[in-house]
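> Sequence below, structure please.
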Amino acid sequence: MLHALKELFESLLAPAGSQSPQEREHALQLATAVLLTEVMRVDGSSDAAQQAAIMAALRERFALPDDALAQLVQQARQAAQTANDYYHFTSSMNEQFTQAQKIEVVEAMWRVAYADAHLDANEISLIGKIANLLYVTQGEYIGAKMRAKEAAQLG
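Next up, the predicted model:
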């Protein structure tokens, strides 16, 4: 278990050029999953609707089978518990994601936050912090939030 977690962190911290395409893709998948699970974790509750929103966002973004998604989310929870900051997750995204893909991540984070029909101040703060680390502009941030809110049918 610890060996697998160590390998995950090494894959996240390794320079992008030294990784195989599969390792880079997995590192991006893990980084995205960590950020989504952090939205669920930050308000102190683990709601079934939020878990479903995480799975739906990851399935949509990465087209992984259910067993691979479940494993990815489990790895993300472990990685999030031992992470000191979000920079090493967002830095790989900044290197390899387009601006549109980074906005999609922020929108997915908002969808997770809205999934339980209760927006917590810690969720808002976390998503704002991640959006800044991803260099998502204020306008892009607000647009992502409004699209997620509309998708949640909250007005």
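> Please make it C-alpha for all contacts and neighbour counts, starting now.
Noted.
> Buried residues in the longest helix seen in the chain, which are they?
Longest among the helix segments of the chain by residue count, using DSSP state H, is helix 21-42. Buried residues in helix 21-42, defined by neighbour count with 16 or more other CA atoms under 10 Å: 23-24, 26-42.
> quick one more, to check against the first:
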Amino acid sequence: MLRTLKDLFDALLPPHGSTAPTDDEHALQLATAVLLVEVLRADARFGAAERRAVVAALKEKFALADDEVERLLELAEQAVRDASDYFRFTSRINEGFDMARKVRIIELMWRVAYADGRLSAHEQHVMWRIADLLHVPHGAYVHAKMRARDAMAGGGAGGGGG
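Here you go, the predicted model:
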């Protein structure tokens, strides 16, 4: 389903003409994965729990097979290394997702941040910055945080369910 790294990066660039819907969907998948990976990397001591939370979030959000999720994660990790900011990813999400879907991404990101049972100041800063770039209202941001915290306290998506 997913194609080469170049195809996905090309899909992130502003359209030159008409773009096929599958290219748009792949670009949204990659942009979402990049934001999840960025929260993962915000914790200096990230481990298996956070990675499982990212995998669970991508599976839930996009209904991808295991090999597709792994490929998407590889591409997202490369994109994070090469990116200088979040704008090209958040702008793609702003164009492609309505507010409810953007708030859901924020909630999934909070699940990644909470996956190890602690929340660092840097994770909170990254979350706030991305939510701001996605134009998520403060109330929706706080509610997404509370839902994620409650889900993780109840044994939610960090382990693969939920």
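> List the TM-score for the superposed pair.
Scored against TM-score structural alignment, normalised by the length of the first structure, the superposed chains reach a TM-score of 0.92; 151 aligned residues with a CA RMSD of 1.5 Å.
> follow-up on the earlier one: mean deviation (superposed) between the longest helix of the first structure and the second structure, please.
Aligned to the second structure and superposed, helix 21-42 of the first structure gives a mean residue distance of 0.5 Å (mean CA distance after the TM-score superposition for the first structure).
> angle of the next helix or strand after that helix against helix 21-42?
Once helix 21-42 of the first structure ends, the next helix or strand along the chain (criterion: DSSP states H and E) is helix 48-62. Here the directions of helix 48-62 of the first structure and helix 21-42 differ by 160 degrees (axes from the mean of the first three to the mean of the last three CA atoms, to 10 degrees).
> Going by neighbour count, list what's buried in helix 48-62 of the first structure.
Neighbour-count burial for helix 48-62 of the first structure, counted by 16+ other CA under 10 Å, picks out 49-51, 53-58.
> Ok, stretch 83-99 of the second structure next?
Those would be 86, 89-90, 92-94, 99, for stretch 83-99 of the second structure by 16+ other CA under 10 Å.
> who does the longest helix of the first structure touch, helix- and strand-wise?
Using 3 or more CA pairs under 8 Å, 6 or more residues apart in numbering; DSSP states H and E, the elements in contact with helix 21-42 of the first structure are helix 2-13, helix 48-62, helix 66-82, helix 87-96, helix 99-115, helix 121-133.
> Show residues contacting it.
8, 11-12, 16, 46-47, 50-51, 54, 58, 62, 72-73, 75-77, 79-80, 86, 89-90, 92-93, 105, 108-109, 112-113, 122-123, 126-127 (CA atoms under 8 Å, 6 or more residues apart in numbering).
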